[in-house]
Structures are given as structure tokens and as C-alpha cells.
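Enquirer: Quick one: sequence plus predicted model below, questions after.
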Amino acid sequence: MTLVSRIAGFARDMLQATLFGTGGAMSAFIVAYRIPNFLRRVFAEGSMAMAFVPVLNEIKEKGDKAALKSFVDHMAGALCAVVLVVCGLGMLLAPLVARLFAPGWADQPELLAQTAQMLRITFPYLLFISMMSLAASILNSHGRFGLPAFTPVLHNLTMIAAMLWLAPRFELPPVGLAWGVLVAGFLQLALLWPMLGRFGLRPRLRPGFGHPQVRKVGRLMLPTLFSSSVAQVNLIVGTAFASLLAAGSVDWLYYSDRLVEFPLGLFGVALGTVILPHLSRRHAAEDAAGYSHSLDWALRMALLAGVPAGLGLLLLAEPITATVYNYGQFTPFDTRMAAISLTAMSLGVPAFMLTKVLAPAFFARQDTRTPMRAAIWTVVANVVLTIAITTPLWLQGIPGAHGGIALATALAGIFNAWLLWRALRRAGLYRPQAGWGGFALRLLVACMAMAAVVLALRGWIGDWTTIIGWQHRVGWLGATIAAGAGTYLVAMAACGLRPRHLKH
């Protein structure tokens, strides 16, 4: 389902770039879309889920169905009440929010006004998606992963419909995309909410701020508000800096980030979603050895997917960007600029993927303070690196200064993963299993073989932007990726990796 979602996401991004290109009202939409998306990671998929799932599993383990239902009712009511207030404030203060997140547009009042207009439409999306994520967390805790993983497919299909049907009906077409975001959130919630009835857990909204387990989630959630969304915080910081640079910088960063999100969503998020309830059960059962073993397996899986994914994005940054985006209003210049930031950001993909495993390792133990401390240091590092790398490029007028923002994001992600790994080791919570040396050697050899094949094919094919027709671009890119992936898998097998090594 996650794979289908990412393919639908590619189709959506391709259509969006082709029809709307970069700059102007499209930049305003990207900012208006990113802000509630950032808050979604805070209130929904990130912070709330990381705090909610361990407490839910703890109550589930005791077998008290009445207590479980009471907790779900009060938690749903409390979450709904808080997010309603946030949405109301966001809509009321939309002009101030737009100015805060896009300070570089201070001398472009029309662009800020367009951003505020679309923010008022997209902010209520946060309510729908937060309640949907609560439902998804409950379903995941009951071993139902398929339908929640399908909801992003529904989101992408709704956005495609909005581009084709809604956007042309507005004087400012990106406004139609903003309405598409809102409709997508409603449809995702409508899909999952009835499914909770199968487990007798369809919530009756009772704002239960005094409920002991809800208060416990609140205590756990406060530190995670920051730590579970550190990557999104860094992206928001990057967006603010990009608004100070050349026109189109916000868009180029957005489109390259969307490509990085493909492997992260396909492998990283899926792995983190599965490992969190598993680790929380190990912790609840006081099985320290099983907890460490499960974490070791997840880290190897993250690297097994993350290292070749990051390397592939690095080697094929421009071909991928050209294949997905370089049509219609998205020019070859836009392709080169987006490829610069994709190349820089791809360096952080393995670390981003490791973080999807390392952060849940703490949340499963209901330890939210350690990831919060790591997140604070990471954001500080990101701001310092962004200023240090981007400012000289900007002052010298070097094209592609936004690549400095992407590089800072990648380096900060590596720093965050290292901080979390070190904390686990120091606390004695994680003891590496035998075989890491052989695993690292296999990974190195396989990636070198993959890189040789990919570079040879890329050099032979030449400039992707000169290939006429998306079918030809997709065909050549698919063949190159298939050859690289096949080489990687064959090399791994030749070095001794077997399917039994992947089982947990």
C-alpha cells in the first residue's frame, strides 16, 4: 500500500509541476500546504502517535476492554478539542503565520496575501488528518496496517482530481489545490473512522483532559512535540531561508524533498510504524534482550534500504528530477536547480531512515525527553549550518544557493541519528548483535557495484532533459534503476546475504 501511495504521489507531483511550474502563486500554495503538514507531523503522525501507542498497548495488555474504550473516547475528545483551537487560531492569524514562515516575501504583499488566503483553506485539514491518524494508530495496534497505509493513496488521488477539475475553475488555480487538500483530509478520515467499530473502539468524543491515561499521553507528548518532528522543523526552517533567495527556491526545495520522501515513506515510515508497537510490547513484557534484538534487526533493515536509496538519489538526481517534473511549465533550468538540492539532501537519507527506527526505540519505553534533547541540538545545528553554508553562496550570487539549505538539512539529520544512537548505547538499551562487520562489508561491496552500473548507464544515455516524451524518460530511468537495484541484490547475495538473514 505504501508503494502504491508513493507511485500515486509521483503522478501527483509530475502533474503539479507540469501544470503549475514554480514561483508566484504556486510558491504561496507550497508554504500554505507545508504549515498544516508540519503541524500534522506534530499532532498526528509524529508526536501523538509516539505517545499514544505505548499507552494504548499498555492498557490492551491488561485485557480491560472497558478501560480501553474509555481511554480512546477521552483521548479522541481531548485531541479534537486541542486541534480545533489550533485550527481556529491558524485561520484567524493566517497573515501573521504567512509572514513568519516566509519572511523573504515581506516586500511582496500580494504573495503573502495569497499564502494567507490558502492557509485559511488548508488549516482545517489538520483536524481531519489528526483524527484520522488517531484511528490509524488504533488499527495499527490491532495489527491492521493495510488500510491506514492506503489513506495517502486517497490523498494523492484527490489532489490529482483537484488539479484537473477544481483548479481550472479558480482565477488563481493553486487555490483549487488548497481546497483539494481539505477534501483529501475529510475523505481519509471518512475511510478509517468506521473501521474502528470492528474492534468496538469507535470513539465517542469526550474531552477528557482529567483522564489519567490521557494526562499520561499529554506528559509523554509534550517533549515529543519537538523531537518527533525534527525533520519537519528543519524543512520549515529551510523554507523560511529559501524565501530570502532567488524566486523558485521554495519550490525547488519542495520538489526535491518530495523525491527524498519516496524511500523514506516506502521503507522508513513503514519500518517505524511496524517497530513501535513491537518494541512497546517488548518493553511492557520487560524483555530487554528481545527489545535489543528487535532494534538491531530494524537498524539493519533501515541501512539495507537507506544506503542504496540515498546513493541512487545522489547518482540519478538530475535524471529522476527530469523524468518526474521536467514538462510543461517546469523548465530544464528548474530541473537543474531541483537536482542540486536533491543531490545534497540525498546524503542524509540513510540517517533519516535510521531516525525512523531510533526515535521509536525511546518512545516505546515512554522516554520522550532523550529524543527531545537530541532534537533541540539538531535544530540548532541545522540553523547554524544553514547560515554558514548558504549565506556565502547567497551573497556571491551563486545559482543554486538553496542547495546549501538542503545540505544543512542532510548534515543535521546525520547528527540527529548519531545523538539518538549514542544515547541508546550509553543507557545500555541496545547491544549490537554479532555480524555487523560482515554486514557492513557486504553493504559496501554491493553499493560499489551498484554505483558502477548506474554511472555507466547514465553516462551512456546522456542528458535526460533532451529525451523527448515522458514514456522514453520513464523507460530509460526505470531500466537504469532496475539495473542498479538488480546489481545491488545480486552483489548482496554473492557476498552471502540470504533471505533468512532478513527475518526477525
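Expert: Ah, there it is.
Enquirer: Please make it C-alpha for all contacts and neighbour counts, starting now.
Expert: OK.
Enquirer: Surely Val307 touches Val349?
Expert: Yes: applying CA atoms under 8 Å as the test, Val307 and Val349 come out as touching, 7.3 Å apart.
Enquirer: Which one's more surrounded, these two?
Expert: Per other CA atoms under 10 Å, whichever of Val307 and Val349 has more neighbours is Val349, with 28 against 20.
Enquirer: my read: the more buried one touches Leu264, true?
Expert: Yes: applying CA under 8 Å, one finds Val349 in contact with Leu264, separated by 7.5 Å.
Enquirer: Next, show the common contact partners of these two.
Expert: Residues within reach of Val349 and of Leu264 at once, by CA atoms under 8 Å, 6 or more residues apart in numbering, are Gly306.
Enquirer: Check whether Trp464 really touches Ala317, as I assumed.
Expert: No: using CA under 8 Å, Trp464 is not in contact with Ala317; the gap is 10.7 Å.
Enquirer: When the two are compared, which one has more neighbours?
Expert: Relative neighbour count places Ala317 above the other of Trp464 and Ala317, with 23 against 20, counting by other CA under 10 Å.
Enquirer: what about the more buried one, distance to Asp463?
Expert: 12 Å (CA to CA, to the nearest Å).
Enquirer: before we move on, what about Thr378?
Expert: Relative to Asp463, and taking CA to CA, Thr378 is found at 37 Å.
Enquirer: Look at the two and report which has more neighbours.
Expert: Thr378 (26 against 12).
Enquirer: mind listing what the more buried one touches?
Expert: If you count contacts by CA under 8 Å, 6+ apart, then Thr378 has Val230, Ala412, Gly413, Phe415, Asn416 around it.
Enquirer: And here is the other one:
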Amino acid sequence: MSLLRNVGTIGGLTMVSRLFGFARDMLLARVLGAGGVADAWQLAFQLPNIFRRLFAEGAFASAFVPLFNRRMTDRDDLSEARRFAEEVLAFLIPVLIVFGALALIAMPWIAGLFANEGIEGDPDLFELAVLMARITFPYLAFMSLATLFAAILNSLSRFAAAAAAPILLNLCMITALIAGMTLGEGIEARRATGELLAIAVTVSGLLQLIWLWIWARKAGFRMRLGRPRITPGVKELGILILPAVFGAGVYQISRFIDLFFLATLPDGAYTFLAMGDRLNQLPLGIIGIALGTAILPALSRHIAGADHEAAQRLQSNAIELAMLLTVPAAVALFVTGSAFTRAFYTGGAFTLSDAMATGAVTSALVVGLPAYVLIKVLVPNYFARKDTRTPVYTALAALVLNVALNFLLVPRLGVVGLALAGSIGAWANVGLLYAILVRKGYFRLTARVAWRIARIALAALLMGAALWFAMPWGTGYYAGGVLERVGSILALVALGGAIYFAFAAVLGVLDRAAIARLMRREG
């Protein structure tokens, strides 16, 4: 299957999940508002999620897929790959049980590290945050196991089931929020809704695990649960995972650092960052995660087969496609972020000033959107070669810069400075990753691709200028009635899309040869 079709499959289903996520967050804003219980919920929800993205989606998947693909010598004989997966599964389960039990015991201390003054200063609110975090934490174990099955399916080029699984999380949370809306108003109703949300998260993890297990069996991959042993394969995976936590998970590590700085900011900062990140995650998930997921198995096979030309072509196509879709999304959200946050979130307990603050955070976050996507596209080139040390060094350098910028920007710009520091750190990581790829001879952008990216950026900037002038026209509609909100946002999207693709066509960014190249079958 071609890169474009693989990305389309993963990205399309991810977009469905993200749209459900928007519906979830719109309800969340109206029911819980910003600050208080809403901040406590965001803290409780982020703790297992950061661990999940850092370990399960980041380190584990990046280390497991190349090792699994190396054992897939024959598509008709998966016995060696199956044996490796069974060894990993048998070892992973007790590790997750022990880690989860320790985390539940230490949860008051963990939550205390990241709680802001509003949560820490209210004993009842802090107790609620700890309770919700404990209820949600088993989600990490379920999703770590689910990621094993997702990695297997992706290696077999069965991308749809894994891409669709997160929809279950949003459906469960939407159900909990609708149930919470029947409890009435007031602090007690909000607390009860928070507990329902925590239960929904853990239930969704179990459902996603069952869903992916069923699809793995349908794909002919049936695994038996054996006795946990540290086999050579498990040991090799463990050696790769430790540095992969840094190399593939820099974004999530920076989120941990963000939590420390958020604890110094006023009430509502957790919610503003979480709501802004939802908009940032839409293109990041649809494009970045889809590209990173799609290219790793094929890139691993090309490199294992010493087909360097195919690996170079696949990497170039991935970067070109990433920039074609991500740069205009970043420019558009930077200019129109406050319009989107006003339209999506204003109402109920979430005020217009809350929406404007969230819009400012969104604009700062999307400065780094293309960089976050490029990280997901470049890092697989290292992991496909089992080079896990280099991403560690680049990640650490970016983290040092991120922390330094936090100290500089957060006291001056608050939560907006926090978002901007992360974006700048991501661009530094991209520069280091690419420079080292060039120096080691792993990959180099051709002049043709570089010139095409420059034209993509020009088309996006022209679109951004048009949106800048058009934005004030809809000021009275962004937070109006339902039809006014929908109409004003659709008008912005249509205007931006039309201008971008018109300039892209004029500048020669979109042509038949480029589309044919991206449609070429890859591995």
C-alpha cells in the first residue's frame, strides 16, 4: 500500500477520533468550566496519559516494531515473530501490575508534585484529584497491552483497527459527561461528574484492549500467554526502550516539565493548556502520528534489506507530505486560534475570557506543530537502524533549552510562555535530528524537496495573511448562536483552504508527478 493511502487510512480514522474529542471537550468545558474541579480532572487525566504516550505509544512502539519486523522473514510464516510477541506479552503483564500498584500507593505524592496552588490549597479538591488519578491509572496498563497488539497489526499493514481504537475513549467520556449533566449544577455535581469521567477512562482502556485483541486474532495472529522470562528478545527490547523513552518521547517528557511550571501559575492554567492542546493535537494526530506509524514498518524493511534508495525515497516523501499538510494547518491555527476556541468552548461554565486565554495558548502551541510532526517522521529513521542513542542526545539538548526558556518566558507570559517554550524546543530537536542524519549519511533532503517545502511555506503565509484580514469580520459570530458559530468557522476554513490550494497550484506545489510519487507503493 502507498504512503498516501496508509496515512489516509490512519489519519482519516484519527480525524474521526479527534472530532469526537472535540465534542467531548465542548461538553467538558460547559460542565466543568475552568479551574477548580476542571483543573483537578485535567491533572488526574494527564498523569496516566503522559505515561501512556511516553512509554506505550513512544518508546515501546518505536523499539518493538523494528525487532518484530526483523523476525517477520516470511509473511506466510510468522512463527518467530509470534514467539517474540508472546515473550514480550508474558514479561509486560507483571511489570505493568507492579508499576501500577506502586503508582496507586504513591499517588498522593505524585499528584502533590504537579498540583497547583488552587488544588493543593483545597484539601477536598486535592483528595478528589488523587481519587480520580487512582481510578484512571489502570488505563495505562490496559493501553500498554493494547499498544502491543496495535504494533503487531501495524507491522502486518493492518492500520485501521489501531487508528479507530481511540474513538472508544471519547465515546466513553462523552457518555460519562452526558450522565453528569443529569446530576444538576453545583460543586457536588461537578465532583460526581469527575469521578464518572475517571471510571469511563479506565473502562475505555479495557475496551480498546479487547478491540485490538479481536482484530489481531482476525489477522491470524493468535498468541498464548506463557511464563514471564527474560529471553534474548525481551532483553534486546528492554535495552532499546530505555533510550527510546527520551528519543521518541521528548514531547511527553516536556509535558512532565510543563506540569511543574503549571503548578506555579494561577487557577485555570491546566484547563487552558489542555483545551489549546486539543486543537494542536488534531493535525498532529491526523498527520504526525499517522506518518510516523505508517513509515516505521516499511522503513525497517528497506533498511534491513539494505535498500538505501527506497529508504531515502520513503523518508523524503514522508517529509514532503508532512509539510504539505502541516504548515498550512499551523499558520491557520496561529492566526485563527481564538476564533476556534470561542466557537468550540464558550458557554456554560466556560467564559469568553477563558476562551480567549485558550486561544492565545493555541497560537503558541502551533508554532511548534510542524516540528512535532517532523520529529515523528525523522525518529523512525534512527529506530529502524536500532540507533537509539542519537535521539537521546537530541532530546536531552532540546529539553535543556525548553527548561531554560520556561524560566525566561513563564514569569513574563504565563501559560502562553510555557507553550511557546515547548514549540521552540521542538524546532531545536528537529534541527539536531536532521543534522545528525546528514552527518551519518542516513538521509539528506534533495534540492527538489527543499524547494517544494519553500513553496509550501510561501503558499501558507499568503493564506495566513488573508485570514488575518478576514478574522475581524466574524468577531460578532464566533461566540454567538450555534448556526453563527458553525457558519463563521466554516467560512474561515473554506477561505483558508481555497486560498492555500490556489496558491499551491499556482506555485507548482500540487502537480500530477508529486501526487503519483506519494501514491507509489512502499514496502
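Expert: Yes, it's here. All of these numbers come straight from a predicted model, not from anything done at the bench.
Enquirer: Mind checking which of the contacts of Thr378 of structure 1 land in helices?
Expert: Counting by DSSP state H, the contacts of Thr378 of structure 1 place Val230, Ala412, Gly413, Phe415, Asn416 in helices.
Enquirer: number of nearby residues for the corresponding residue of structure 2 for the last one?
Expert: With TM-score structural alignment as the matching criterion, the partner of Asn416 of structure 1 in structure 2 is Asn429. Close neighbours of Asn429 of structure 2, defined as other CA under 10 Å, add up to 27.
Enquirer: and Asn429 of structure 2, what does it touch?
Expert: Asn429 of structure 2 neighbours (CA under 8 Å, 6+ apart): Ile375, Thr394, Ala395, Ala397, Ala398.
Enquirer: how about a cut-off of 7 Å?
Expert: The contact partners of Asn429 of structure 2, taken as CA atoms under 7 Å, 6 or more residues apart in numbering, are Thr394, Ala395, Ala398.
Enquirer: And the contacts of Thr378 of structure 1, which two are furthest apart?
Expert: Using CA to CA, these span at most 11.6 Å, a distance reached by Val230 and Phe415.
Enquirer: Can you pick out the residue with more neighbours from the two?
Expert: Neighbours were counted for Val230 of structure 1 and for Phe415 using other CA under 10 Å; Val230 has more, 26 against 21.
Enquirer: ok, for that one, nearest residue in space, not its chain neighbours?
Expert: Ala375 (5.7 Å; CA to CA, 6 or more residues apart in numbering).
Enquirer: Give the equivalent position in structure 2 for the one you found.
Expert: Using TM-score structural alignment, Ala375 of structure 1 pairs with Ala395 in structure 2.
Enquirer: sec struct for its match, please.
Expert: Under DSSP: H, G, I helix; E, B strand; the rest coil, Ala395 of structure 2 falls in the helix class.
Enquirer: May I ask you to confirm that it is in contact with Ala244?
Expert: No: counting by CA atoms under 7 Å, Ala395 of structure 2 sits too far from Ala244 to count as a contact (10.0 Å).
Enquirer: Please, which helix or strand holds the most centrally placed residue in structure 1?
Expert: Central residue of structure 1 (CA atoms, centre = their mean): Glu261, 5.6 Å from the mean position. Using DSSP states H and E, Glu261 of structure 1 sits in helix 249-263.
Enquirer: So which bit of structure 2 is the very next helix or strand once past that helix matched to?
Expert: As assigned by DSSP H and E, the chain's next helix or strand after helix 249-263 of structure 1 is helix 270-284. Per TM-score structural alignment, the counterpart of helix 270-284 of structure 1 in structure 2 is residues 290-304.
Enquirer: Contacts only, for Leu127 of structure 1.
Expert: Cys80, Val83, Leu84.
Enquirer: try 8 Å
Expert: Cys80, Val83, Leu84, Cys87.
Enquirer: Which position in structure 2 pairs with it?
Expert: So Leu127 of structure 1 corresponds to Ala141, using TM-score structural alignment.
Enquirer: same deal with Phe38 of structure 1?
Expert: In structure 2, Phe38 of structure 1 lands on Ile50 (TM-score structural alignment).
Enquirer: which non-adjacent residue is nearest that match?
Expert: Excluding the flanking residues, the one nearest Ile50 of structure 2 by CA to CA, 6+ apart is Gln252, at 5.8 Å.
Enquirer: SS state for the counterpart of the one you found in structure 1?
Expert: Using TM-score structural alignment as the criterion, the counterpart of Gln252 of structure 2 in structure 1 is Gln232. Per three-state DSSP, the local secondary structure of Gln232 of structure 1 is helix.
Enquirer: so Gln232 of structure 1 touches Phe38, yeah?
Expert: Yes: using CA under 8 Å, Gln232 of structure 1 makes contact with Phe38 at a distance of 5.8 Å.
Enquirer: Surely the match of Leu127 of structure 1 is within a helix?
Expert: Yes: counting by three-state DSSP, Ala141 of structure 2 falls inside a helix.
Enquirer: Is the residue opposite Leu409 of structure 2 in structure 1 once aligned in a helix, a strand, or coil?
Expert: Mapped onto structure 1 by TM-score structural alignment, Leu409 of structure 2 lines up with Ile389. Per three-state DSSP, the local secondary structure of Ile389 of structure 1 is helix.
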